[in-house]
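Visitor: Fold the following, please.
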Amino acid sequence: MHSSLLNQYLPELKDQTSPLPILDLACGNGRNGLFCLEKNLMVTFADINEESLGYVKQTISRDADKYQSTLATFWRVDFEQAFSQPLAEKSYRAVMVFRYLHRPLIEQIKAAVIPNGLVIYETFTLGQAELGRPKNPNFLLKVGELAEHFSDWKIIHYFEGTTVSDTGNHHQAIAQVVARKPL
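Guide: Predicted coordinates for the structure are as follows:
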């Protein structure tokens, strides 16, 4: 099931006139990108895991009546390779990041979004370590950290705290931001 944030901010994503795709960064099984694809938005699914990308491709192929496959592109990439700049020279109308944190990428993400484009970012905070996985502080946001990263953008939505997961079966400590890049 896709993030409830996408239901709420779909009009913001659809409102853009850019011909560029939305980047589903570290897409995993593609649940969020597939939702956007279903709404006829162009999506680039990016992940290091070839099996994950294969799963997304199979889903699109299997449900061809639901998804327009020509709107999907796939990018196998290691976002954490030392000294790499995977998003350099790339441009997107929006970047979505869910359940993933690699701090060196944040400035690259901001640079890859076109002016007036969006970032939709949701990941775990330090409080998650008390609730379950992940527990490694390298993968957990500090209090206020996500808002701070996008403080120079127009923040449309911000949440930080404990909530019930989108699947409804457990609690999670997360931070969410939806932010628009200045012109």
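
Visitor: going forward, measure contacts and count neighbours with C-alpha atoms only.
Guide: Noted.

Visitor: Name the next helix or strand following the longest helix along the chain along the chain.
Guide: Ranked by residue count and defined by DSSP state H, the top helix of the chain is helix 50-62. The helix or strand immediately downstream of helix 50-62 is strand 72-76, counting by DSSP states H and E.

Visitor: Give me the distance from that next one to the chain's centre.
Guide: 14 Å (CA atoms, centre = their mean, to the nearest Å).

Visitor: where exactly do the strands run in the chain?
Guide: Applying DSSP state E to the chain gives strands spanning 22-25, 43-47, 72-76, 92-98, 113-124, 154-164, 171-180.

Visitor: List the buried residues in the longest helix of the chain.
Guide: 52-53, 56-57, 59-60 (16 or more other CA atoms under 10 Å).

Visitor: Which strands or helices does that helix pack on?
Guide: Contact here means 3 or more CA pairs under 8 Å, 6 or more residues apart in numbering; DSSP states H and E; on that basis helix 50-62 packs against strand 43-47, strand 72-76.

Visitor: Of those, give the one that comes closest to Asn136.
Guide: strand 43-47 (20.8 Å; CA to CA).

Visitor: Give me the angle between the closest one and helix 50-62.
Guide: Here strand 43-47 runs at an angle of 150 degrees relative to helix 50-62 (axes from the mean of the first three to the mean of the last three CA atoms, to 10 degrees).

Visitor: Need the winner for burial among the helices and strands packed on helix 50-62.
Guide: Of all the helices and strands packed on helix 50-62, strand 43-47 has the most neighbours on average by mean count of other CA atoms under 10 Å, namely a mean of 24.

Visitor: Could you also give me the structure for this second sequence? I'd like to compare it with the first:
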Amino acid sequence: MPPASSWVMRHLDFVPAGGAVLDLAAGSGRHVRLCRRAGLAVVAVDRDTAGLNAFADDGGVEILAADLEAAAWPLAGRRFGGVIVTNYLWRPLLPEIVAAVAPGGVLIYETFAAGNEAFGRPRNPDFLLRPNELLEAVGAELEVLEYRHGFEPGPPSAVRQKIAARRPDMDRP
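Guide: Just a heads-up that it's a prediction; the model follows:
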């Protein structure tokens, strides 16, 4: 299993204690494992859940098979203390992803951005964030904790965009 993203590790402490985490496009479960080690419950969503079999008997992990690009948002009305998305972009879901962050919760998102086509896959602009696109996606709903966009030396070299943003907690002054 590949190691957890350093961006996710850096911001995971912003997830409120006791808050469940949504790992969207969870793949092999590298961030599920990280969250479970931190004592967080996880909802792991992917089209192909075979990579999540190691968590099948873990009562703190809910595994949900869903084709996020061909069906309705499977988590309507659910909110999470943390929402993690890495190496995945389906623009029609950006509003649902932001809405899934509970008050006091955090969105931790990183994926490839325009310019990455010079270094490898993905090259299709449909799967590359435009400059400031994650900032625009969170808008005024979430408070930006940290944002980056730019070249990252490898291996493998890539152009990435990253954001960590928190929804204000209405219960806190």
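
Visitor: Counterpart of Glu148 of structure 1 over in structure 2?
Guide: Under the alignment by TM-score structural alignment, Glu148 of structure 1 pairs with Glu136 in structure 2.

Visitor: Let me see the contact set for the nearest residue to Leu129 of structure 2 once chain neighbours are set aside.
Guide: In space, and not counting its chain neighbours, Leu129 of structure 2 is closest to Ala113: 4.2 Å by CA to CA, 6 or more residues apart in numbering. Counting by CA atoms under 8 Å, 6 or more residues apart in numbering, Ala113 of structure 2 makes contact with 127-131, 149-150, 159-161.

Visitor: what's the spacing between Ala113 of structure 2 and Leu134 of structure 2?
Guide: Noted for Ala113 of structure 2: a distance of 10 Å to Leu134 of structure 2, by CA to CA, to the nearest Å.

Visitor: what does Pro92 of structure 2 give?
Guide: 13 Å.

Visitor: the longest helix in structure 2 is where?
Guide: Among all segments of structure 2 classified by DSSP H, the helix with the greatest residue count is helix 30-37.

Visitor: Could you list the buried residues of it?
Guide: For helix 30-37 of structure 2, by 16+ other CA under 10 Å, it's 30-36.

Visitor: Give me the most central residue, structure 2.
Guide: Val85 (1.6 Å; CA atoms, centre = their mean).

Visitor: Arg93 of structure 1 matches what in structure 2?
Guide: Using TM-score structural alignment, the equivalent of Arg93 of structure 1 in structure 2 is Gly81.

Visitor: which residues does its match contact?
Guide: Residues in contact with Gly81 of structure 2 (CA under 8 Å, 6+ apart) are 15-16, 19-21, 101-106.

Visitor: Look up how far Pro3 of structure 2 lies from it.
Guide: Distance of Gly81 of structure 2 to Pro3 of structure 2, computed by CA to CA: 22 Å.

Visitor: before we move on, what about Ala100 of structure 2?
Guide: For Ala100 of structure 2 relative to Pro3 of structure 2 (CA to CA), the value is 25 Å.

Visitor: out of these two, which sits in the more crowded spot?
Guide: Set Ala100 of structure 2 next to Pro3 and count neighbours by other CA atoms under 10 Å: Ala100 wins out with 23 against 10.

Visitor: Just give me the match in structure 1 for the more buried one.
Guide: Aligning on TM-score structural alignment places Ala100 of structure 2 opposite Ala112 in structure 1.

Visitor: So its match versus Arg93 of structure 1, what's the distance?
Guide: For Ala112 of structure 1, the distance to Arg93 of structure 1 equals 9 Å [CA to CA].

Visitor: again with Ala175 of structure 1
Guide: According to CA to CA, Ala175 of structure 1 stands 22 Å off from Arg93 of structure 1.

Visitor: can you pull the contacts of the closest residue to Gly144 of structure 1 other than its chain neighbours?
Guide: Excluding its sequence neighbours, the residue lying closest to Gly144 of structure 1 (CA to CA, 6+ apart) is Glu160, at 7.7 Å. Going by CA under 8 Å, 6+ apart, Glu160 of structure 1 touches 143-144, 173-176.
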